[in-house]
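**Student:** Structure of the sequence below:
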Amino acid sequence: MNKAKIIEELNRHKKQPYLDYRLKEETESFTNKLFYTLFDVNTPVAENLDILAEKFSQLVDLACWDLERPCTKVWDNYVSCLPEVLEKLNLDAEAILSCDPASLSIQEIYMAYPGFYAIAIYRLAHELHKQGFPLVPRLMTEYAHRQTGVDINPGAEIGKSFFIDHATGVVIGETAIIHDNVKVYQGVTLGALYVAKSLQKTKRHPTIMSNVTIYANATILGGETVIGENSVIGGNAWLTASVPANSTVFHTPEIKIKTAANV
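**Tutor:** Take a look at the predicted model:
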């Protein structure tokens, strides 16, 4: 097959006329500038909000979003939420500092903790998701996922003072609900019992009540599964049913130790 034929065939199979990867690149740029606007002391807030407004307008155009409301109105609504988002993120950072004995300073939390970064981008994406702008929030959280190993769907609902320790491998599904003061360790999955497109409009992921700790590699599945407040879910536990408040759930492995006498 000659080059001209190859080009013809490739063009014939490119079936997504609106698949413009500039949207992904511009979303990542928007996300970085938004994060710096909230946290970096050398980034001027007033100037950057104007830049962000322009970037948001470009994202709307690239996403081919069919707006029921004017773009400026959506952006104004979003910006008005940012002070509350920043307040929540400061509480998240303080929760990490107070819970993790390895943390040395609040500056370290903001700059070096992947769990905090993943929560920050989730909270920023979630507010945009609530405005009814679906693709960009998903690209924002996927950008954080790629950098941190934490996959939080922007549709999830997460309360105050959320702590993800070590971060890598955490998965939080679209319809998960997490209340206040919850601690989650690496490898935790809050997922669905099974996947079917017909379940798109249903609650598929668990509810975690306040003051719950979920240790590494625990898996909690199902939209009707509720973990009661003040409970502790041990590492490697597998749950598909609700747990009452003040419970301790743990997985007991079978361990066999070989010695020289019985090898």
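
**Student:** can we go C-alpha only for contacts and neighbour counts from here?
**Tutor:** Noted.

**Student:** Nearest residue to Gly169 in space, please, no chain neighbours.
**Tutor:** Gly187 (4.3 Å; C-alpha to C-alpha, 6 or more residues apart in numbering).

**Student:** contacting residues around that neighbour?
**Tutor:** 167-171, 216-218 (C-alpha atoms under 8 Å, 6 or more residues apart in numbering).

**Student:** Equivalent analysis for Gln200, please.
**Tutor:** Taking C-alpha under 8 Å, 6+ apart as the contact definition, Gln200 lies against nothing.

**Student:** Check the one 5 residues further on too.
**Tutor:** His205 makes contacts with 173-177, 190-193, 221-225, as judged by C-alpha under 8 Å, 6+ apart.

**Student:** quick one: it is in a helix?
**Tutor:** No - counting by DSSP: H, G, I helix; E, B strand; the rest coil, His205 falls outside a helix, being coil.

**Student:** neighbours around the nearest residue to it once chain neighbours are set aside, how many?
**Tutor:** Distances taken as C-alpha to C-alpha, 6+ apart put Gly223 closest to His205, at 4.2 Å, once the chain neighbours are dropped. Neighbours of Gly223 under the rule other C-alpha atoms under 10 Å: 21.

**Student:** for comparison, sequence B:
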Amino acid sequence: MNRTDILNQIQKNVERLSASDLPEYKYIPLHQKPSPSVHSLREVMLLLRKVIFPGFFGSEQEAQVDSIQYYTGVYLEKIYDLLQEQIYNGLCFEVDRCCDSKDRASRIAIDFINKIPHIKYLLSTDVKAILDGDPAAKSLSEIIFCYPAVHAILHQRVAHELLKLGVPVLPRIITEMAHSETGIDIHPGAQIGEYFSIDHGTGIVVGQTAIIGNHVRLYQGVTLGAKNFTLDEEGLPIDVPRHPIIEDYVTIYSNASILGRITIGKGSVIGGNIWLTHSVPPNSKVLQTRAVEDK
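**Tutor:** Down below sits the predicted model:
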């Protein structure tokens, strides 16, 4: 084909792809509002890692006792500047008018800064829980620097705090960044207690309304999911509690699927490859000792 014919074909597709009123495109809206920047959110998370784990992801100078306060202040200011802009974009993402969103974004960003010490505390307990439960781990430092579980849990805990502060879109972006990097998919809405540990982690899925207590350990491939959905009159799913409640000191081994709004009682052990859709009392052991055949 000559260049003129090629350009004519391209122009036909330009006209078709640019038309927003064609019936076959009705589920792809025209987006004309500010959008969050994944690049900026990645920078926020990198800075948060430096603040929460000083010395691990920055220079040696940053880890000096007489320098930590200075660098922490610099990084927190950068986090605020980046985050308030992204929060503003998030607040505008699905509304017709942003109105007072700039002031609101600023207040939320500061509220989040005030949550960072608590996030650091929770991550400290998570790192200790991983060390206590993994004989292959040689030190806390190795876990912080190498383990994908720490990366995924950090992202989820940050996203969860932003979600509680009423920030749309950004929490999901942040957890999906960790999901794509680690294979660990934890929804920002999930409530997770202290001393949470993940062993290996690949393939773990934790749903939006899951509640996880303290000292809970999940192995690779575990799903805390929904058994079914409640639909409204238009056939669309309703956002109601539909994921499991995992009480304190529960261990769930690899590839177990815990589905529905059920409760796994305190101190229970759920074995690998279990499909569980009913609650179990405290101190239960649910194990599959033989193959289950359909009759």
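
**Student:** what about the strands in the first structure?
**Tutor:** With DSSP state E, the ranges of strands along the first structure come out as 151-152, 157-158, 163-165, 171-172, 177-178, 183-185, 189-191, 207-208, 213-214, 219-221, 226-227, 232-233, 238-239, 248-249.

**Student:** Using a markdown table, please lay out the ones you listed together with distance to Leu10 of the first structure and mean neighbour count.
**Tutor:** As requested, these are arranged in a markdown table below (distance: least, C-alpha to C-alpha, whole Å; neighbours: other C-alpha atoms under 10 Å):
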| stretch | distance to Leu10 of the first structure | mean neighbour count |
| --- | --- | --- |
| strand 151-152 | 33 | 25 |
| strand 157-158 | 42 | 20 |
| strand 163-165 | 44 | 24 |
| strand 171-172 | 35 | 23 |
| strand 177-178 | 43 | 22 |
| strand 183-185 | 45 | 22 |
| strand 189-191 | 37 | 25 |
| strand 207-208 | 46 | 26 |
| strand 213-214 | 48 | 24 |
| strand 219-221 | 41 | 24 |
| strand 226-227 | 49 | 25 |
| strand 232-233 | 51 | 22 |
| strand 238-239 | 46 | 18 |
| strand 248-249 | 54 | 15 |
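
**Student:** Dump those strands into CSV; add distance to Ile51 of the first structure as well.
**Tutor:** Output for the strands of the first structure, formatted as CSV (distance: least, C-alpha to C-alpha, whole Å):
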stretch, distance to Ile51 of the first structure
strand 151-152, 27
strand 157-158, 28
strand 163-165, 31
strand 171-172, 31
strand 177-178, 33
strand 183-185, 35
strand 189-191, 36
strand 207-208, 38
strand 213-214, 40
strand 219-221, 41
strand 226-227, 42
strand 232-233, 44
strand 238-239, 46
strand 248-249, 49
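
**Student:** coming back round to it: quick one: which of the contacts of His205 of the first structure sit in helices?
**Tutor:** If you go by DSSP state H, the contacts of His205 of the first structure have nothing in helices.

**Student:** Of the residues you listed, which pair is most distant in space?
**Tutor:** Within the contacts of His205 of the first structure, two members stand farthest from each other by C-alpha to C-alpha: Ile177 and Leu193, at 15.5 Å.

**Student:** Distance check, the alignment partner in the first structure of Gln156 of the second structure against Pro114 of the first structure.
**Tutor:** Matched to the first structure by TM-score structural alignment, Gln156 of the second structure sits across from Tyr122. Per C-alpha to C-alpha, to the nearest Å, Tyr122 of the first structure is found 12 Å from Pro114 of the first structure.

**Student:** between these two, which one's more packed in?
**Tutor:** Higher neighbour count among Tyr122 of the first structure and Pro114: Tyr122, with 29 against 22, using other C-alpha under 10 Å.

**Student:** which one in the first structure is aligned with Glu15 of the second structure?
**Tutor:** Aligned partner of Glu15 of the second structure by TM-score structural alignment: Glu8.

**Student:** Can you get me a residue count around its match?
**Tutor:** Glu8 of the first structure: 10 neighbours (other C-alpha under 10 Å).

**Student:** Quick test: name the residue nearest the centre of the first structure.
**Tutor:** Residue closest to the average C-alpha location in the first structure (C-alpha atoms, centre = their mean): Ile152, at 2.5 Å.

**Student:** nearest to Arg138 of the first structure, of the contacts of Gly187 of the first structure?
**Tutor:** Closest to Arg138 of the first structure, out of all of the contacts of Gly187 of the first structure and judged by C-alpha to C-alpha, is Val171, at 14.0 Å.

**Student:** From Ala190 of the second structure, how far out is the alignment partner in the second structure of that closest one?
**Tutor:** Val171 of the first structure maps onto Val205 in the second structure, with residues paired by TM-score structural alignment. Counting by C-alpha to C-alpha, the gap between Val205 of the second structure and Ala190 of the second structure amounts to 11 Å.

**Student:** hey, where'd the helices end up in the first structure?
**Tutor:** 3-13, 22-39, 45-63, 71-99, 106-112, 114-130, 135-148.

**Student:** quick one, which of those helices is nearest to Val243 of the first structure?
**Tutor:** helix 71-99 (23.8 Å).

**Student:** Can you spell out the matching residue range in the second structure for that closest one?
**Tutor:** Against the second structure, helix 71-99 of the first structure falls on residues 105-133 (TM-score structural alignment).
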